[in-house]
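1. sequence plus predicted model, see below.
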Amino acid sequence: MVRCLALFISLAAATSLYATHYDGNIYTLSFDSGNSLSITSSLKTCGDAPSWLTFDSSTRTLYCSDHSGNGTINGSLSSYFVNQEGKLTELAKTVDVGSAVHSTIYGGKHGREKYLAIAHYGGSALSTFTLPLSSDKEALQDAPHPHQVILDPTGDFLLIPDLGADQVRVYAIDQHSGHLNVCPSLNYTPGSGPRHGLFWKSNLSDSAQAPVTMLYTLSELGGHLSAFVVSYLSSGCLGFGETQSFVPYPGGQLPAGATPAELAIAGNYLYASIRFDQGFPPNDSIATLARSSNGTVTFSQITSSYGTIPRTFAANKKGTLVAIGDQGSSNVAIVRRDSESGNLGKLVANLQVGQPGQASNSSTGLSSIIWEE
């Protein structure tokens, strides 16, 4: 009886994470209260190259996008029910544009339908699907050139960083139909290559100042983090006023060959992954950026990614842990995070997931990591 009770307590204290790997698997990971990280299952699914996961906690549905295909050869989109033990059961699989790299859920206001928007980098497309997904469902809409899909704080706009065109494309969402209406794009200096971005909205409790909505973007080619004040225009579109642009790295300059990749937020801090810098040899880096109440960002800290080519990372809901998915070394590293200072601390768990990737091949190695929360 005591042993059974201890097992129950251990299972209850464990948290699940999910990782995709370009070997064709979705991996279920378990992180327990003893800081032990392990693979509990793997599922060969989601096409030849699973690349990105989006979890809908309200329905316990996991959506997986396939990186295989190139715009002329199709990839796939799959959905799974996730039980309380982290087991995946496939619900639907449908054909989608190839080379998917990111997705997000939008819609659902006032009981209306939800939709999934998917960015296809190699396929130069944005596809959207009505949810729940069914195996015979076709894309609702296509639009060109995304690398990520960003939902604004109101839920009324989708932004698409277009690395190749040096733009962030802006779409207004028709909440009745899910259709995306084109708005004027946010344009960058040629050669910038905006890759990832996120919104932040202040509130009255932050300061005595009026609330402000900010957009932060990270440019892969130019190496800059840019900050914009966002305005909601009477035309039904968005306006952007740039307030900052700087290289988020010690000394304000990246080492030769280094590039920023993903951008994330937790509390009052932004985090940018830095690939190919070997700032902590042989490992790459994560940059921490402090955000003030008026939206201004300053460089704060550089720490190890505990692997090579950090492609994706995510903080848990409490903001006390960050899971880093390193594509090149194909490992998941979990580090402490101080929720007050925002600083990333010591490594508490590290796990090899699948075979290491190749620096010369962006379609190998670990491709995404998320918490189930």
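-> Cool, got the structure.
2. only C-alpha atoms for contact and neighbour calcs from this point on.
-> Fine.
3. is I9 located within a strand, as I assumed?
-> No: secondary structure of I9 (DSSP: H, G, I helix; E, B strand; the rest coil): helix, not part of a strand.
4. next, count neighbours for it.
-> Counted with other C-alpha atoms under 10 Å, residues neighbouring I9 total 12.
5. do the same with P184
-> Quick note: P184 (other C-alpha under 10 Å) scores 12 neighbours.
6. skipping adjacent residues, who's closest to it in space?
-> Nearest non-adjacent residue to P184, counting by C-alpha to C-alpha, 6 or more residues apart in numbering: V170, 6.4 Å away.
7. host element of that neighbour?
-> Assessed by DSSP states H and E, V170 sits inside strand 167-173.
8. returning to that earlier point: right, and the residue nearest to P184 touches D162 too?
-> No: counting by C-alpha atoms under 8 Å, V170 sits too far from D162 to count as a contact (10.5 Å).
9. OK, contacts around the spatially most central residue of the chain?
-> By C-alpha atoms, centre = their mean, the mean C-alpha position of the chain lies nearest to T312, the distance being 6.3 Å. Applying C-alpha atoms under 8 Å, 6 or more residues apart in numbering, we find T312 in contact with E262, S273, I324, G325, D326, S367, S368, I369.
10. which one of V170 and D162 is surrounded by more residues?
-> Between V170 and D162, counting by other C-alpha under 10 Å, D162 is the more crowded of the two (24 against 21).
11. which residue comes closest to the more buried one once chain neighbours are left out?
-> Using C-alpha to C-alpha, 6+ apart, the nearest residue to D162 is P146, at 4.8 Å.
12. so that neighbour makes contact with G122?
-> No: with contact defined as C-alpha under 8 Å, P146 does not reach G122; the gap is 9.1 Å.
13. more neighbours: these two, which one.
-> Neighbour count, other C-alpha under 10 Å: between P146 and G122, P146 has more, with 32 against 20.
14. that one looks like it's in a helix, true?
-> No: checked against three-state DSSP, P146 lies outside a helix; its state is coil.
15. now do the contacts for it.
-> A119, H120, Y121, S124, A125, L126, I160, P161, D162, L163.
16. mind checking how far the third one is from S68?
-> From Y121 over to S68 the distance is 11 Å, taken as C-alpha to C-alpha, to the nearest Å.
17. and what of V97?
-> From V97 across to S68, the span is 9 Å (C-alpha to C-alpha).
18. again with K137
-> 19 Å.
19. more neighbours: which of those two?
-> Applying other C-alpha under 10 Å to K137 and S68 shows that S68 carries more neighbours, namely 25 against 16.
20. what about versus this one:
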Amino acid sequence: MDSSNSAGRAFIGSFTSAGGRGITVAAVDDETGALTALGTTDAVPDPSFLALGRGTGPGGAVLYAVSEMEKGAAAALDISHDVPRPLGETRQVDGDGPTHLALAGGHVLTANYGSGSVTVLPVLADGSLGAAGCVLAHEGSGPVTERQEGPHAHQVLPDPSGRWVLSVDLGTDSVRICALDPATGELRPHGETALRPGTGPRHLAFHPAGGHAYVLNELEPTVTVCRWDSAAGALEAVGEAPVLPTGASGGSNPASYPSEVVVAHDGRFLWVANRGHDSISVLTLDATGEQASLVTTVSCGGHWPRDLALDPTGRRLYAANERSGNVSWFTVDPETGVPAPEGSLEVPAASCVIFA
């Protein structure tokens, strides 16, 4: 089947080293949100995170994937058919264990967890990737010695204004702000925001109004609320909120490692995926975006939810449950923000979900 019109498609990454199929393409039912697998490719080893961009090929859209290997790489894929096809060369990122990637200023940037660095690769005219042109190494460490012996860049993304690139580092308890030169691909350090030591920031998400960001911490089940000044490129931590009920992890309960944070399109709710606790947390946001309050948690529909994604309509959430090998989907109550389970698709070693 030809899927040159990529509307109604989801792309699911998985760990091939743990029995995953690589990248799965799924059709998304407009009425129910149900996923139906269309095709898979293992052309990219361990494609743990994906992003969509544009190219000049038949379908226009291009899929980008990290290869989360010791010697990390990034790849572009043509998705004009139901089985993605490599587009151009797979490129080394000159870093170890890339866990995240994003597009900014005509480049793909990868966050390299193992080496604690961010790599910039140019996007060529056809959507394929050029060789790495800039690698910015982070420095520092944190008090949790078994996890924070050095820098561990876990996420990199542009801010809503497109003026800045932020990288979240679990190993240094900080978020770095850089400026990207679109002409040269040079990443220039601008500032660094220190967060509470030992929290292990993993990912952040911006409020739709653009003035706040929510940093999810992996080593403590909390979210740090920050003000974001896009004119100055300044991030300021102003508070924290728990993402699990008191006593939900620790003691006789399994440890929990939050993995992903998602903000509602209207800015009223915030959702968090929790590995170990195997739940989705629902938090409300006040009108300013500065106060986050935990409301409840619901089952993630599997085990070890590594990723959480909101569909383009904002009506459904999808959890990629790595260890149970499935992607589960939920309908979100528009009044309460609480997700209700609707179904599940088997995807061994699932790691992320994105939508066209």
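-> Thanks, I have the structure now. Predicted model, so just to flag it, every value in this text is computed and none were measured.
21. so the helix or strand following the strand holding V170 of structure 1 matches what in structure 2?
-> Sequence-wise, the next helix or strand downstream of strand 167-173 of structure 1 (DSSP H and E) is strand 180-187. Per TM-score structural alignment, the counterpart of strand 180-187 of structure 1 in structure 2 is residues 187-194.
22. give me the contacts around the matching stretch.
-> 120, 134, 136, 173-181, 233-237.
23. repeat that for stretch 331-342 of structure 2.
-> With C-alpha under 8 Å, 6+ apart as the test, stretch 331-342 of structure 2 has contacts from 34, 269, 282, 284, 296, 298, 301, 315-317, 328-330.
24. then stretch 314-329 of structure 1?
-> Taking C-alpha under 8 Å, 6+ apart as the rule, stretch 314-329 of structure 1 contacts 264, 266-267, 305-313, 331-339, 344, 352, 355-359, 364-371, 373.
25. distance check, the closest residue to G53 of structure 2 other than its chain neighbours against A356 of structure 2.
-> Distances taken as C-alpha to C-alpha, 6+ apart put V62 closest to G53 of structure 2, at 5.1 Å, once the chain neighbours are dropped. According to C-alpha to C-alpha, V62 of structure 2 and A356 of structure 2 sit 10 Å apart.
26. can you show me the strands along the stretch 251-373 of structure 1?
-> According to DSSP state E, counting those that start in this stretch, the stretch 251-373 of structure 1 carries its strands in the segments 259-266, 269-275, 285-291, 297-304, 310-315, 321-326, 331-337, 344-352, 366-371.
27. quick one, which of those strands is nearest to L53 of structure 1?
-> Each of these has some distance to L53 of structure 1 by C-alpha to C-alpha; the shortest is strand 366-371, at 6.8 Å.
28. hmm, back to that, among the contacts of stretch 331-342 of structure 2, name the buried ones.
-> 34, 269, 282, 284, 296, 298, 301, 315-317, 328-330 (16 or more other C-alpha atoms under 10 Å).
29. and those residues as JSON lines, adding distance to P245 of structure 2?
-> Converted to JSON lines, those look like this (distance: C-alpha to C-alpha, whole Å):
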{"residue": "A34", "distance to P245 of structure 2": "30"}
{"residue": "F269", "distance to P245 of structure 2": "17"}
{"residue": "V282", "distance to P245 of structure 2": "11"}
{"residue": "T284", "distance to P245 of structure 2": "14"}
{"residue": "T296", "distance to P245 of structure 2": "8"}
{"residue": "V298", "distance to P245 of structure 2": "12"}
{"residue": "G301", "distance to P245 of structure 2": "19"}
{"residue": "R315", "distance to P245 of structure 2": "25"}
{"residue": "R316", "distance to P245 of structure 2": "24"}
{"residue": "L317", "distance to P245 of structure 2": "21"}
{"residue": "S328", "distance to P245 of structure 2": "23"}
{"residue": "W329", "distance to P245 of structure 2": "23"}
{"residue": "F330", "distance to P245 of structure 2": "21"}
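30. need the max-distance pair from those.
-> Across these, the longest distance by C-alpha to C-alpha is 26.3 Å; it joins A34 and T284.
31. which positions in stretch 62-77 of structure 1 come out as buried?
-> Buried residues in stretch 62-77 of structure 1, counted by 16+ other C-alpha under 10 Å: 62-71, 74-77.
32. dump these to TSV, plus distance to S51 of structure 1 and secondary structure.
-> As requested, the buried residues of stretch 62-77 of structure 1 are exported to TSV (distance: C-alpha to C-alpha, whole Å; DSSP: H, G, I helix; E, B strand; the rest coil):
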residue	distance to S51 of structure 1	secondary structure
L62	13	strand
Y63	11	strand
C64	7	strand
S65	6	strand
D66	6	strand
H67	5	coil
S68	9	coil
G69	12	coil
N70	14	coil
G71	16	coil
N74	14	coil
G75	11	strand
S76	11	strand
L77	10	strand
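33. tell me the one of those residues nearest V2 of structure 1?
-> Among the buried residues of stretch 62-77 of structure 1, L62 lies closest to V2 of structure 1 (C-alpha to C-alpha), at 34.9 Å.
34. so the residue lying closest to the closest one once chain neighbours are set aside versus Q301 of structure 1, what's the distance?
-> Spatial nearest neighbour of L62 of structure 1, excluding adjacent residues (C-alpha to C-alpha, 6+ apart): F55 at 4.5 Å. Here the criterion is C-alpha to C-alpha. By it, F55 of structure 1 lies 30 Å from Q301 of structure 1.
35. before we move on, the earlier item: residue in structure 2 matching the residue nearest to L62 of structure 1?
-> Aligning on TM-score structural alignment places F55 of structure 1 opposite L52 in structure 2.
36. and for S16 of structure 1?
-> Taking TM-score structural alignment, the alignment pairs S16 of structure 1 with R9 from structure 2.
37. ok, how many other residues are close to the residue nearest to its match when sequence neighbours are not counted?
-> Leaving out its chain neighbours, the residue that sits closest to R9 of structure 2 by C-alpha to C-alpha, 6+ apart is A27, at 4.8 Å. A27 of structure 2 has 21 neighbours, counted by other C-alpha under 10 Å.
38. map T104 of structure 1 across to structure 2 for me.
-> Using TM-score structural alignment, T104 of structure 1 pairs with A102 in structure 2.
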